[in-house]
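Engineer: Got a predicted structure plus its sequence, pasted below:
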Amino acid sequence: MRIPVRKQVMWWGIAALTLLVTLWLLGQAVLPFILGAGIAYLLDPLADRLERAGLSRTMSVVVITFAVVLAFVAIVLLVMPILVRQATALIETAPEMISQARGFLDTRFPNLIPQGDGLQQTLTDLQATMGDQAARLASTVLGSVTGVLGTVALLVIVPVVAFYLLLDWDHLVAAIDDLLPREHAATIRQLAAEIDDALSGFLRGQGVVIAILGTWYALALMLVGLPFGFFIGIMAAVLSFIPYVGVLIGGATAIGVALFSFWGDPLWIGAVVAIFALGQIVEGNYLQPKIVGGHVGLHPVWLLLALSVFGALFGFVGLVMAVPMAAALGVLARFLIARYRESSLFTGQALPAEPSQPILVEMVPAGTVAARMRTARMDADRARSQQQIEAMQENLARRDLQG
C-alpha cells in the first residue's frame, strides 16, 4: 500500500529536525568533519579531471593533498604573520585616526557635528574605549583565530577526513543515491543537481574571484605605500563574496587610512581610489560573468540572513554551514514556489481526483469456472468421507477396548 505524501513529508521533516538538533548539541565536535567534507566536495572535480588525464583515483588524491598541504603551509608561514601584524597595528592606530578625523571636522566644519554634551561625551568615550581595548581586542580575536587554526582537530582530523572522503567520493554519492526513496528519487536528484550547481558555482567561482582580487588589492596598495595595505586588500577581497560589501568596507578603510597617511598629497589618495574603482570594474564586467557565469547565485540579503541565523543558532559551525544551507534552501524555495503555482491554492481550480485502482478481470475459456467448482465440490466430498471413515474407525477401536 502506498504511503501518503503528507506522512512521508512528516517523517522526513522529523529526520531533518533531528539532524539540526544533533548538530546543535555536538557543536564544535563536528566542525572538523564538516570542514573535511567541504574540502572534499570542492576538490572532487579536480580529482575527476586528473582521473580523466590518466591518473588513478588514489594517485590523483595524493597529488591534490600534497599540493593543498604545501599551499596551506606557505600561507601560514608567509601570509599569516603579515596579516596578524598589520591587523594588530591597524586596530591600535584606529583611535588616533578617529581623533584626527574628529579634529579636522571640528576645524573645517564646526557646525557639521552638533556640539551637545551628550554627543561629544559619546565620541570621547568611544575614542577612549577603542584606545584602551584595542590591544586586548586584537589579541583576543587574532588569538582565537590562531587557536582555531592551531588545534589538533583542524590540523590533523580535517586533512584525514578530506583525504578519505575525496578518495571514496564517487562511491559515497552512489551509496546515498541507492538509499533515496524510489518514488521521489528523480525529483531529489534534480534538486541535488540544482543545489550543486548553485553551491559549486558560488564557492568555486567566488574562490577564484577572491584570489584574483586579493592579489590585485594587496599588491597595488603595497606598491602605492599605503600602511596596512596588504591586510586591507586581503580583507576587501575576502568580504567580496557578498557583493558590494567588500569594496565598501575595504574601500572605506583604505581611503580613511590614505587620508590619514597621505594628507596633503592628493595624488596617492586618488591612486587608492583608482585601485578599488578598477578592481570593481574588472570584477563586475569580467570576473563575475566569465568565472561565475550563469550559475544560480545567492542573493546578498539571503546570504547575510543565512549567516546571521545559522551563526546565532550553531555558532562557528553555523557560519561554516551557512553558505551551503543558503544554497539548498534557495533551491528548495524555488521548487516549492513552482509547485505552489501549479496547485489549486494559486489557480483557484480544484485538481482532478486521482483515478481509483482498476478492477482486474481474468479471461478464461468457457466452462472453466464450472469445472473448478465441480472439482472443489468433489474435493470437499472426498475430505468429508475420509473424516467420516476415520471417525467410524475410532469408534470401533474404542468399543473393542471397552469389550
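Structural biologist: Sure, I can see it. Source: prediction; values computed, not measured.
Engineer: okay, CA-based contacts and neighbour counts for the rest of this
Structural biologist: OK.
Engineer: Quick check: closest non-adjacent residue to Met130.
Structural biologist: With sequence-adjacent residues excluded and distances taken as C-alpha to C-alpha, 6 or more residues apart in numbering, Met130 is closest to Pro95, at 5.9 Å.
Engineer: One more to weigh against that first structure:
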Amino acid sequence: METRGLATPPEARAAQASGVSGAPPGGSPGEAPSARGVVLQGLLALGGLAALVLLVVMLGDGLNPLVLAGVGAILLWPIRAHKAGRAMLLAIGAVVAVYMVRTLAGVLAPFVGVFVLAYLLNPAVNWAERRWNVPRWASTATLTFVAVGAFAAVLLLLVPAFVGQIESLAASALGLVADFPQWVGRTSALDPLEEAGLIEREALVTDLGTFLPQQIQSVAGSLPALVGSLTKSVGALIGVVTIAALLPVVLYYSLKDYAELRDGLVKLFPRYRGDRTYLTRIAHVVGSYLRGQLTISAISALLVGIPAALFGLPFSLLLGLLAGLLNMVPSLGSILTYVFGISLMLLFGTLGDVAIVIGILAGQAIVEQSLLTPNIMSQQVGLHPVVVMLSLFVFSAFFGLVGFIIAVPMTALLASAVEAYREAFVLDIAAGEEPVIVTPEAA
C-alpha cells in the first residue's frame, strides 16, 4: 500500500526527531515493562541497599575500606553505561587511590624519591648516549655509583657535624631560656612598662622562674621517649636497612629503563582531546624548575656555608644548609634565611658577626640573581611576586612542607591551563541574535 502521500502527525514527527519510538529498546510494541515490575525492582534495590548499610553499621571499624569500595563498585556496575554511574565509579576510584596512598605513604616514599631522582638524571644519560654513544647501562651504572657515593659522603661527613651543631644550638638555647628570668630582673628595657603599672617585675621573675624549668624538663624528658619510639621496633629498623640496601638497585633499573616506566605511568592518566600531550607540558615545567632550583640551592648552600665557616661564625654549617633548603621556597625562603641568620648571630654571636652574616647573605643573593638564575633556570615560570607568595601559603595549607616546594611549578601549570582555556573560550553576542558560545572542545 502506498503511504508516501500521507501526512505525518505532529506528535509522530516530534517522536521521530527525538529518536523515540513506541517500542521499548530491545523489544517490540506492547512489551513495555509494567508498573508493577518497575516497583518490584525498585523495592529489591532499596532492600539490598538497606541490607548493605546494616552490615556496614554492624561491622563498624572492622570493615576494610577496600571491601566497601568493592561492594559499591559491584552495586554500580550494572549502570556503568550511564554518566551518573560512571561518575560514581570514578569517585570511588579516586577515594580508593587517596586511601591507598595514605596507607602506603611510608613504603612508597623511598621509591617515589628514587624515581624522581631518575627523572632528574635521565637527561644526562640521554645526552651521554646521544653525544658519545655511551651504552645506557654504562652511564646509568656510573650515575648510580656517583649518587650513592655522594649520599654516603653526606651521611659520613655532614650529618655528624650537622647533628653536633644542632645539639650545641639546643644546649645554648636551653641555657638562654634558663637565664631569661635573671635577664628580666636586671634589664632596663622593662622599666617603662613597670613605671606604667603594666607589669610587676618581681612577680614576673618568680612566675618565669617556676614555669620555664618545668617546660625545659618536659622537653628534655620527651626526647629519650621519642628516640626510643623510633628505634624500639626491630622489624622497622630491619625494614629501613633493607630499603636502603635496595635503593641503589632500584635507582639503576629505574634510570636504565626510564622510558618504559615513563610510558607505563603515562598510560595511567586520562586522555584529553584524544591524547596525553598535556603531560609533556607538565613534565617540562616541573622538570626544568626542579633541576634548576636544586642546582641553585646547592650552590647557595656552598656560597653561605663556606664563607661563614671561614669567618668563624657560630653554627656556620647549620646556616649554610638552612640557606640551601630555604632557597627551594621562592621569595619567602630568602627572607626566612635573613631572619634566622641575624637572630642566630644576635643570640650567640656579636654585632660584628651580624654584619658579616648580612654581607654573606647579600653577596649570595647578588650572585644568585645575576648569574645563577639567568644561566641555570631554563624555564621561567613568569608569575607575579604576589601570586607566588599567595601560592606558597595556599599550597602549604594543603600539603605542608611539600606544598612550599611544589607551589610555584603547580601554579605555573594552573596559570597556563587557565590562559589556554580563556583564549579558546569566546562569547559573541550580536544584536538581535542568540549568544554563540565557542568552547575549547568546539574550537
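Structural biologist: Thanks, I have it. This structure is a prediction, so every number in the text was calculated from the model and none was measured.
Engineer: Could I get the TM-score for this pair?
Structural biologist: The TM-score (TM-score structural alignment, normalised by the length of the first structure) is 0.69; 342 aligned residues with a C-alpha RMSD of 4.3 Å.
Engineer: What's the local residue count around the counterpart of Phe315 of the second structure in the first structure?
Structural biologist: Counting by TM-score structural alignment, Phe315 of the second structure lines up with Phe228 in the first structure. Using other C-alpha atoms under 10 Å, Phe228 of the first structure has 22 other residues around it.
Engineer: which residues touch the residue nearest to Met130 of the first structure?
Structural biologist: 127-128, 130-131 (C-alpha atoms under 8 Å, 6 or more residues apart in numbering).
Engineer: which element is the equivalent of it over in the second structure on?
Structural biologist: In the second structure, the residue matched to Pro95 of the first structure (TM-score structural alignment) is Leu174. Per DSSP states H and E, Leu174 of the second structure falls inside helix 159-186.
Engineer: Might you quantify the distance of that helix from its chain's geometric centre?
Structural biologist: Offset of helix 159-186 of the second structure from its chain centre (C-alpha atoms, centre = their mean, to the nearest Å): 33 Å.
Engineer: Pull out the buried residues from it.
Structural biologist: Neighbour-count burial for helix 159-186 of the second structure, counted by 16 or more other C-alpha atoms under 10 Å, picks out 162, 165, 169, 174, 177-178, 181, 184.
Engineer: Can you tell me which of these is nearest Ile429 of the second structure?
Structural biologist: Distance ranking of these against Ile429 of the second structure, using C-alpha to C-alpha, places Phe162 first at 65.8 Å.
Engineer: Now do the same for the closest one: its match in the first structure.
Structural biologist: So, by TM-score structural alignment, Phe162 of the second structure is matched to Leu83.
Engineer: mind listing what its match touches?
Structural biologist: 230-231.
Engineer: how near is the residue positioned nearest the centre of the first structure to Gly201 of the first structure?
Structural biologist: Closest to where the C-alpha atoms of the first structure average out (C-alpha atoms, centre = their mean) is Pro324, at 1.4 Å. Pro324 of the first structure is 11 Å from Gly201 of the first structure, where distance means C-alpha to C-alpha, to the nearest Å.
Engineer: Name the nearest residue to Asp353 of the second structure, sequence neighbours excluded.
Structural biologist: The shortest distance from Asp353 of the second structure to any non-neighbouring residue, by C-alpha to C-alpha, 6+ apart, is to Met345 (5.9 Å).
Engineer: Correction: the previous question concerned Ala162 of the first structure.
Structural biologist: Residue nearest to Ala162 of the first structure in three dimensions, not counting chain neighbours: Gly36, with 4.2 Å by C-alpha to C-alpha, 6+ apart.
Engineer: now do Ile98 of the first structure
Structural biologist: Spatial nearest neighbour of Ile98 of the first structure, excluding adjacent residues (C-alpha to C-alpha, 6+ apart): Gln127 at 7.1 Å.
Engineer: Does the one you found touch Gln100 like I think?
Structural biologist: No. Between Gln127 of the first structure and Gln100 there is no contact under C-alpha atoms under 8 Å: 10.9 Å.
Engineer: Identify all contacting residues around stretch 401-416 of the second structure.
Structural biologist: Residues contacting stretch 401-416 of the second structure (C-alpha under 8 Å, 6+ apart): 282, 285-286, 289, 328-330, 381-383, 388, 391-393, 395-397.
Engineer: and the corresponding residue of the second structure for the residue nearest to Ala162 of the first structure, how many neighbours does it have?
Structural biologist: With TM-score structural alignment as the criterion, Gly36 of the first structure lines up with Val114 in the second structure. The tally of other residues near Val114 of the second structure (other C-alpha under 10 Å) stands at 18.
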